[in-house]
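S.K.: Dropping the sequence and predicted coords here.
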Amino acid sequence: MSNPYGYSNDVYQQQQSNLQHPQPQYSQPLPNSNAHQHSQQQQQHPGQQSTGAQQQHPNQFNFLNDPAAALASQFARSGFQQSNQYIQDNFGTISGDIKYYFQVSNSYVFKKILLILFPFQQKDWSRISTKETGINQYLPPSHDINAPDLYIPIMSFITYILLWAAFQGLNGEFHPQLFGYLASQTLAFSILDVVIFKIGLYLLNCSQIKIYDIVSFAGYKYVSIIMLLVIKHTVGSYLGIFYYLVVFVLIICLSVFLMRSLRFIILPTNGTNSTVNNNVTSKQRKIRIQFLFVYSVLIQGVIILYMSK
């Protein structure tokens, strides 16, 4: 074959050979080919990978096996159990204990109001207990006139607010903000009353009683306050100076009722009228009686005078 381009025969034959038999061309590998192979190796040997990770972190912290963490968990569990027991002792259960304080009847409400206003006729102030399922339990208010309840305190609390607002309206001094002001003020006095009595029982190291009992006895004063409001705005102008005598008598009646009712809480007695707690000395007994007098006469008297003005 002749060379049309004028090249040498050796060069021209080499070019023709390359055109007839092309050399294979090799492309560069993809960048992620190594990563793909590495992922396949990880899928084929997962156990070896986890073992290698553990070998890479031999000092990794284990929370479950740490003694300090176990001790903290034990303290937290103990604190939760103690707080739960405290709530059960002082508040009880909503579905169980609170129903006890609303088991009232019409005859009980009528007799209880008369007992608050005229307590001198009552001879026995001890509560009636019954033994059911081997546990001593007190009878509900519907079966025991001396049992505390929450129906009369709550209803008298609401009646006092409505009655006071009604008398203000009759005097031409009513405005809508009166309800909020009176409700907040009355609630503040009630909370202060309960806190004072609870702190006094704690300082005197008395037996634990439920908060419902304290709220109940602290709320009975609204019965006397309602009576004073009615007397003041109806026949108070005709009584003159004798009105203050009526105020004094109602305060004394409420004080006698509270002292005789709370006596079995501050100084619990058994059937023979002897003190159950033999650790109470004569000095401690005297201090408890003084606290009972201050709370029932002075504190309740000041609150009644202020809220019935």
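M.R.: Done, it's in.
S.K.: Every contact and neighbour count from this point should use C-alpha atoms.
M.R.: Fine.
S.K.: Identify each buried residue in the helix or strand where Leu182 lies, please.
M.R.: Secondary structure assigned from DSSP states H and E places Leu182 in helix 177-203. Across helix 177-203, burial judged by 16 or more other C-alpha atoms under 10 Å covers 182, 186, 190, 193-194, 197-198, 200-201.
S.K.: closest to Ile252 among the residues you listed?
M.R.: For the buried residues of helix 177-203, the minimum distance to Ile252 (C-alpha to C-alpha) is 17.9 Å, reached by Asp193.
S.K.: residues contacting that closest one?
M.R.: Ala218 (C-alpha atoms under 8 Å, 6 or more residues apart in numbering).
S.K.: how far away is it from Ile214?
M.R.: When distance is defined by C-alpha to C-alpha, to the nearest Å, Asp193 is 9 Å away from Ile214.
S.K.: same check, this time on Tyr151
M.R.: 14 Å.
S.K.: do the same with Lys123
M.R.: 23 Å.
S.K.: if you count what's nearby, which of those two comes out ahead?
M.R.: Using other C-alpha atoms under 10 Å as the criterion, Lys123 and Ile214 rank with Ile214 on top: 17 against 7.
S.K.: and here's the other structure:
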Amino acid sequence: MQFQQGPPFNNNYNNNNNYGPQTGFGGVDDAVLRMGLQYGQTFVQQGIQQGEQNLLAYMPIVSNLARYFCVSNSYVKKKLGIILFPFLRRVPAPELEGGAGTAEDGGFGSPVGFGASPSPSSGARLRQPAPALPTKDAYANDLYIPLMGVTTYIILSAYLHGLVYANAVSTQYLLSTATEMLVWLFLENVVFKLIGVVLQILRGVPVLDGMAVCGYKYVLLCVVLLCRSVFPGNGRWFLFLVFMLYVVSANSFLTFKLLVRSYTQPDGRAMPRARLLAIIATLVQIPCMVRMYTRPLGT
């Protein structure tokens, strides 16, 4: 039996037919496929962005954390001078970041820390002037200096505890010091929140602002502990009382001024009960200062 050879296969068949270029997807054009893929990617990206916005609306501490680390060398120098010698400077009126963001667009004008924040489904938000960044306002709260102060205190406390006062220093001592500092910080912020509720202040002390205000005292503690360690032991108790008095008075003055300033209205008047809140906040920190000042002694 003989088979007839058919016509040769034409490689240009797909280019000569009347239906245009074909693909392996049932004849779907490549341009349509690319358009569908691009639309899908855009839809997924929009969904991710919307999810992040809704999440940050319920977690303002995340969206506002960056502003507390927006510092510069000049700011750090000025702020350290304010912390160490708060009596020598006049506290200016609070500054605002003109047009840098409002509560409506979720910028730096949003309520700071864990302050009140509208629900994502609440519609339009109240527009509020944005506070100035630390780089533009030396009296703005930051977390960089408190973080450095806390870290330095842990190291300096271990040094004084071991070398100066001849006590055993171990990893457990470092961990216990850090844990105790966190406990004090938590208790102080809880008291701040409770005071705001009891005094019926509309905007209580935000958590990040409370952490900043409570963290500045460790800069003072580091300086006075280092100064006290270089003096001879005969007059140590007298110096202990003098330095302790200065730490308490300087930190109380600074805390009072910072909190009252944060509740000062544009016309220069402080909000009702703001001074009482500031006074109680200064008193709350005294037990922590006394305890952390005496901790390197091994007591």
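M.R.: Alright, I've got the coordinates. This is a predicted model, so every value here is computed, not measured.
S.K.: what's the TM-score for these two chains?
M.R.: For this chain pair, the superposition-based TM-score is 0.64 by TM-score structural alignment, normalised by the length of the second structure; 211 aligned residues with a C-alpha RMSD of 2.4 Å.
S.K.: What residue in the first structure is paired with Leu241 of the second structure?
M.R.: Using TM-score structural alignment, the equivalent of Leu241 of the second structure in the first structure is Tyr244.
S.K.: Can you tell me the SS state at its match?
M.R.: helix (DSSP: H, G, I helix; E, B strand; the rest coil).
S.K.: Can you report how many residues neighbour it?
M.R.: Count around Tyr244 of the first structure with other C-alpha under 10 Å applied: 13.
S.K.: Next, find the distance separating it from Gln300 of the first structure.
M.R.: From Tyr244 of the first structure to Gln300 of the first structure the distance is 16 Å (C-alpha to C-alpha).
S.K.: repeat for Ile154 of the first structure
M.R.: 17 Å.
S.K.: Likewise for Gln290 of the first structure?
M.R.: Taken as C-alpha to C-alpha, the span from Gln290 of the first structure to Gln300 of the first structure is 14 Å.
S.K.: So for the two, which residue has more residues nearby?
M.R.: Neighbour count, other C-alpha under 10 Å: between Gln290 of the first structure and Gln300, Gln300 has more, with 19 against 12.
S.K.: That one -> the second structure?
M.R.: Residue pairing (TM-score structural alignment): Gln300 of the first structure is matched to Gln285 of the second structure.
S.K.: and if you look at Ile98 of the first structure?
M.R.: Using TM-score structural alignment, Ile98 of the first structure sits opposite Leu65 in the second structure.
S.K.: Show me the helices in the second structure, by range?
M.R.: 13-16, 30-58, 60-63, 73-84, 144-159, 171-198, 207-215, 217-229, 236-262, 274-284, 286-294 (DSSP state H).
S.K.: looking at those, which is closest to Glu97 of the second structure?
M.R.: Short answer: helix 236-262, nearest of these by C-alpha to C-alpha, at 14.2 Å.
S.K.: Give me the helices and strands touching the closest one, please.
M.R.: helix 73-84, helix 217-229, helix 274-284, helix 286-294 (3 or more C-alpha pairs under 8 Å, 6 or more residues apart in numbering; DSSP states H and E).
S.K.: any idea how far that helix is from the chain center?
M.R.: On the basis of C-alpha atoms, centre = their mean, to the nearest Å, helix 236-262 of the second structure sits 24 Å off its chain's mean C-alpha point.
S.K.: what is the orientation angle of that helix with helix 274-284?
M.R.: Put simply, helix 236-262 of the second structure runs at 150 degrees to helix 274-284, going by axes from the mean of the first three to the mean of the last three C-alpha atoms, to 10 degrees.
S.K.: What residues sit buried inside helix 236-262 of the second structure?
M.R.: 239, 243-244, 247-262.
S.K.: next one: stretch 160-171 of the second structure
M.R.: Going by 16+ other C-alpha under 10 Å, stretch 160-171 of the second structure has these buried residues: 160-162.
S.K.: Repeat that for stretch 148-157 of the second structure.
M.R.: Buried residues in stretch 148-157 of the second structure, defined by neighbour count with 16+ other C-alpha under 10 Å: 149-150, 152-154, 156-157.
S.K.: what's the closest of those to Gly268 of the second structure?
M.R.: Of these, the one sitting nearest to Gly268 of the second structure (C-alpha to C-alpha) turns out to be Gly149, at 31.8 Å.
S.K.: Would you agree the closest one is in contact with Gly215?
M.R.: Yes - applying C-alpha atoms under 8 Å as the test, Gly149 of the second structure and Gly215 come out as touching, 7.2 Å apart.
S.K.: In contact with Val248 of the second structure, which residues are there?
M.R.: Neighbouring residues of Val248 of the second structure by C-alpha under 8 Å, 6+ apart: 286, 289.
S.K.: How are the strands of the stretch 1-150 of the first structure distributed by residue range?
M.R.: For the stretch 1-150 of the first structure, the strands defined by DSSP state E, counting those that start in this stretch cover 129-132, 135-138.
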